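J.: sequence isn't available, so here's the structure alone:
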């Protein structure tokens, strides 16, 4: 009987170590190289309600000029930290364009990053990806 208790304790220890390892690995944050994407030329893809939207834009550390369907818009950029920023349309044409957009870079890999965005104060998040042009 004592042998069974020792055997069960060993199995519990193995299970505990396995569970601890899985928990630690799942908490690991992906490394993000957000600084690499603060300036340059980019293409963006987002999907809203099943429809795909593609745009091209160029930005420096404070201005982003975007071309979507031959319409060019200019946005000011305010960086919150290396991976988050606020976009505001410099010349909004309507009330909706006056709303600031919060963008958060979720992960980066090579010349691409995935992001989430929403109007400032809105809980509904949309997602997209950006590729830096060489």
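T.: Ah, there it is. Remember, it's a predicted structure, so these values are computed and weren't measured experimentally. Numbering: from 1, shown residues only.
J.: CA atoms for contacts and neighbours, from now on please.
T.: Fine.
J.: and residue 116, what does it touch?
T.: 103, 104, 105, 106, 125, 126, 127, 128 (CA atoms under 8 Å, 6 or more residues apart in numbering).
J.: and these, which is closest to residue 19?
T.: residue 106 (26.2 Å; CA to CA).
J.: and the contacts of the longest helix along the chain?
T.: Counting by DSSP state H, the longest helix found in the chain is helix 2-26. Taking contacts as CA under 8 Å, 6+ apart, no residue outside helix 2-26 touches it.
J.: let's see 10 Å
T.: With contacts defined as CA atoms under 10 Å, 6 or more residues apart in numbering, helix 2-26 is touched by residue 1.
J.: put this next to the first one:
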């Protein structure tokens, strides 16, 4: 009996189940089986939700900052293609580029004209040790745009009337 009295004093009730109250409002279409429920949020809850949304947007903006391309790091130097079937060593100065294939001994010489820090035009000037006549390639220009960089290398989009390729290069080991 003691436990019963303590529980009752704390607000617990025992005995008959209370009937659930019926909904006082029904949906606009008059359907009595599915009454509409209305809830309102307190101004504190609404403000907290707004603050959370603003915080998420700010964090997203910081994470979406475009990675800065460091094209000048690859303006000159020695590079290799990432593709295994392209063993050429590329030696680039500010105005020239030489591609040397160590297996076939083909050497392709090009002039480089920089349009911006991340874009240049490469024009073939001389090709040596090519097994066929390569005179049709002399004077051919290839537009090259550096589209991404990282600490190991860079990726370019190379286009000309004959090609439209995405190529990846790494710094050559010395």
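T.: Nice, thanks for sending it over. Predicted, not measured: the structure shown is a model, and the values here were computed from it.
J.: please pick the buried ones from the contacts of residue 116 of the first structure.
T.: 103, 104, 105, 106, 127, 128 (16 or more other CA atoms under 10 Å).
J.: didn't the fifth one look like it was pressed against residue 52?
T.: No - Residue 127 of the first structure is not in contact with residue 52 according to CA atoms under 10 Å; the separation is 11.2 Å.
J.: joint contacts of the two?
T.: 45, 46.
J.: buried sites along the longest strand anywhere in the first structure?
T.: As assigned by DSSP state E, the longest strand anywhere in the first structure is strand 71-81. Neighbour counts using 16+ other CA under 10 Å place 74, 75, 76, 77, 79 of strand 71-81 of the first structure among the buried residues.
J.: about what we covered before: now, which of the buried ones among the contacts of residue 116 of the first structure sits nearest residue 90 of the first structure?
T.: residue 103 (16.8 Å).
J.: contact partners of the helix or strand hosting that closest one?
T.: Element membership for residue 103 of the first structure, per DSSP states H and E: strand 101-109. The contact list for strand 101-109 of the first structure, computed with CA under 10 Å, 6+ apart, reads 29-34, 36-37, 77-89, 113-122, 125-131.
J.: repeat that for 8 Å
T.: By CA under 8 Å, 6+ apart, strand 101-109 of the first structure touches 30-34, 83-88, 113-120.
J.: helix or strand right after it?
T.: Sequence order places strand 112-119 as the next helix or strand after strand 101-109 of the first structure, per DSSP H and E.
J.: now the angle between strand 101-109 and the helix or strand just after that following strand, please.
T.: Going down the chain from strand 112-119 of the first structure, the next helix or strand is strand 126-133, by DSSP H and E. Going by axes from the mean of the first three to the mean of the last three CA atoms, to 10 degrees, strand 126-133 of the first structure is angled at 60 degrees with respect to strand 101-109.
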